[in-house]
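> this one's structure only:
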């Protein structure tokens, strides 16, 4: 893969994660954080990273000869069962003190896991990146983040919603595309911003129709089960009992 140098500019905000961009979830241990941050900076020819996320709360054992996860003969990934979020976070805080990272955040963590980091952090998480769309609105998690001044971002906002009859009907009513309707709905919910979605307002009835599309956990699409065996990791974030325990 050819790496193109990024310009260090205020107009761009390079965002990387521990376990992303050529380093597939093998660096989720405190002893490796600095090594991988330095490696990513070197490869991108940057002096600092604007936003750095722990991309997933679990980790894999690394092949000693390559920067790839180890896989068992049966296809299951070899899990690093000693993932320690608090120590990983402290290592990232040190990178921030060294001005290698400007802002820190999390991705795909559940509320219980975020709380544990907040309780021990000097620099609290500033961003949480999670799956979020009308089928999976994550109301409780967004409320928790708002209470803790954590900005929620959503890389996945449109599953198969654009063809939903309710969405198409509302789009026709406003002379907008289904995509613009869904983005406006998320803006109304204080989630995202985008172009050309501010010159109309959704009615209370329309907002309620879109809210009713929420399927809760059944609406989740990205569960990482394409990594065979990942659900056996003690920090796999989407285990329903963990999520329900927070609500009780």
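Looks like it came in fine. If you're wondering where the values come from, they're calculated on a predicted model, not measured in any experiment. Numbers count the residues shown, from 1 in each chain.
> rest of the way, CA atoms for contacts and neighbours
Will do.
> quick one: the residue located most distally from the centre of the chain and residue 166, what's the gap?
In the chain, the residue that sits farthest from the middle, by CA atoms, centre = their mean, is residue 173; the gap is 33.0 Å. Using CA to CA, to the nearest Å, one obtains 11 Å as the distance from residue 173 to residue 166.
> and for residue 210?
Shown here: residue 210 relative to residue 166, a distance of 8 Å by CA to CA.
> same deal with residue 117?
Separation of residue 117 from residue 166 (CA to CA) stands at 40 Å.
> alright, now check it against this:
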């Protein structure tokens, strides 16, 4: 699993095809998508185009996609997987993640993936994680998926999978940036032999601007003053410093961009190394600020499957 991947959240199908093709030409070999992003077809098209051009072979690419929260029942895992395989149309999936530990009402309506009742309560259901994980294992046994993992799970939920699995999670994907470092959870996963990939490593400036507009005292991670002397010292951008800091923590990064200049910049982080003191100074910036927070209803926040409840500090 390459240390730097191309994230595709919020990119349209056509944007994704162009971005994937450009990324592969630049040297990216790790692409991250999801059923919920509605761009798996675009990702697959970009990969197939580059295979047809002779630039890569299928085995050169590490492709991650995810089981959506509307399919967290044993009988629906296969349904979602087959849809993803058909949309991607590249044979197999390298890493298949449970996108969330929290299950929403199973639905075929892909325009409403967070269904609510008349009172505005989200329609959720209890997930049998053991049974769902067994179906994930079957996907590996079938050869359609090479490895499996989880996303947005907390330590308690990961430990449950470990205690009830034949194939342990290969990877945990979580929000991870300088203001939300998740040190304890990262250390826990590494101690269990589970790799960690971080989405939003650049903090998602658009979402942070919304938090600021809502009255929260937040600074865009790219404007963090601590980074300025490092940018001058290494002749690197703020984004490159942030990504380098993550990979030196043994965290795989999947920054999202469709801008070729930024995509190339995000990849060019292997010609310098932060010192231990610099790493420690950045580590002091943690604010435990979760940027990717959806406006869930009260019943979601109180669900036993909600991963960020008061009894689950990490």
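Nice, I can see it. Everything quoted here is computed from the prediction, not taken from an experiment.
> TM-score of the superposed pair?
The TM-score (TM-score structural alignment, normalised by the length of the first structure) is 0.86; 234 aligned residues with a CA RMSD of 2.1 Å.
> and residue 210 and residue 166 of the first structure? Which one has more around it.
Between residue 210 of the first structure and residue 166, counted using other CA atoms under 10 Å, the more crowded position is residue 210 (19 against 15).
> does residue 104 of the first structure count as helix, strand or coil?
When the structure is split into helix, strand and coil by DSSP: H, G, I helix; E, B strand; the rest coil, residue 104 of the first structure lands in strand.
> got a list of what it touches?
Residue 104 of the first structure makes contact with 51-53, 92-93, 123-127, according to CA atoms under 8 Å, 6 or more residues apart in numbering.
> map it across to the second structure for me.
Structural alignment places residue 104 of the first structure opposite residue 148 in the second structure (criterion: TM-score structural alignment).
> any idea which element the residue nearest to its match when sequence neighbours are not counted lies in?
Sequence neighbours aside, residue 96 is the residue nearest to residue 148 of the second structure in space, at 4.8 Å (criterion: CA to CA, 6 or more residues apart in numbering). Taking DSSP states H and E as the definition, residue 96 of the second structure sits inside strand 93-98.
> what span of the first structure lines up against that strand?
Strand 93-98 of the second structure covers residues 49-54 of the first structure once aligned (TM-score structural alignment).
> contacting residues for residue 24 of the second structure?
So residue 24 of the second structure contacts 47, 50 (CA under 8 Å, 6+ apart).
> let me know the secondary structure of it.
Three states are possible here, and by three-state DSSP the one that applies to residue 24 of the second structure is helix.
> just tell me what it corresponds to in the first structure.
Superposed on the first structure with TM-score structural alignment, residue 24 of the second structure falls in a gap with no aligned residue.
> next one: residue 24 of the second structure from residue 48 of the second structure, what distance?
When CA to CA is applied, the distance between residue 24 of the second structure and residue 48 of the second structure equals 11 Å.
> neighbours of the aligned partner of residue 30 of the first structure in the second structure, how many?
Residue correspondence to the second structure (TM-score structural alignment): residue 30 of the first structure is matched to residue 74. For residue 74 of the second structure, the tally of surrounding residues (other CA under 10 Å) stands at 18.
> for residue 279 of the second structure, see how far away the closest residue to residue 74 of the second structure other than its chain neighbours is.
Spatially, and ignoring its direct neighbours in sequence, residue 74 of the second structure is nearest to residue 132 (4.8 Å; CA to CA, 6+ apart). Shown here: residue 132 of the second structure relative to residue 279 of the second structure, a distance of 39 Å by CA to CA.
> who's more crowded, the two?
When residue 132 of the second structure and residue 279 are compared on other CA under 10 Å, the one with more neighbours turns out to be residue 132, at 19 against 16.
> how close does the alignment partner in the second structure of residue 240 of the first structure get to residue 291 of the second structure?
When the two structures are superposed using TM-score structural alignment, residue 240 of the first structure falls opposite residue 310 in the second structure. Distance of residue 310 of the second structure to residue 291 of the second structure, computed by CA to CA: 18 Å.
> and what of residue 190 of the second structure?
With the distance defined as CA to CA, residue 190 of the second structure ends up 24 Å from residue 291 of the second structure.
> picking that back up, out of the contacts of residue 104 of the first structure, which sit inside strands?
When DSSP state E is applied, the contacts of residue 104 of the first structure are split such that 51-53, 127 fall in strands.
> ok but residue 15 of the second structure is inside a strand, no?
No - secondary structure of residue 15 of the second structure (three-state DSSP): helix, not part of a strand.
> what is the burial count for it?
Neighbour tally, residue 15 of the second structure, other CA under 10 Å: 18.
> wait, which of the contacts of residue 104 of the first structure is closest to residue 26 of the first structure?
The shortest gap between residue 26 of the first structure and any of those belongs to residue 53, at 14.2 Å (CA to CA).
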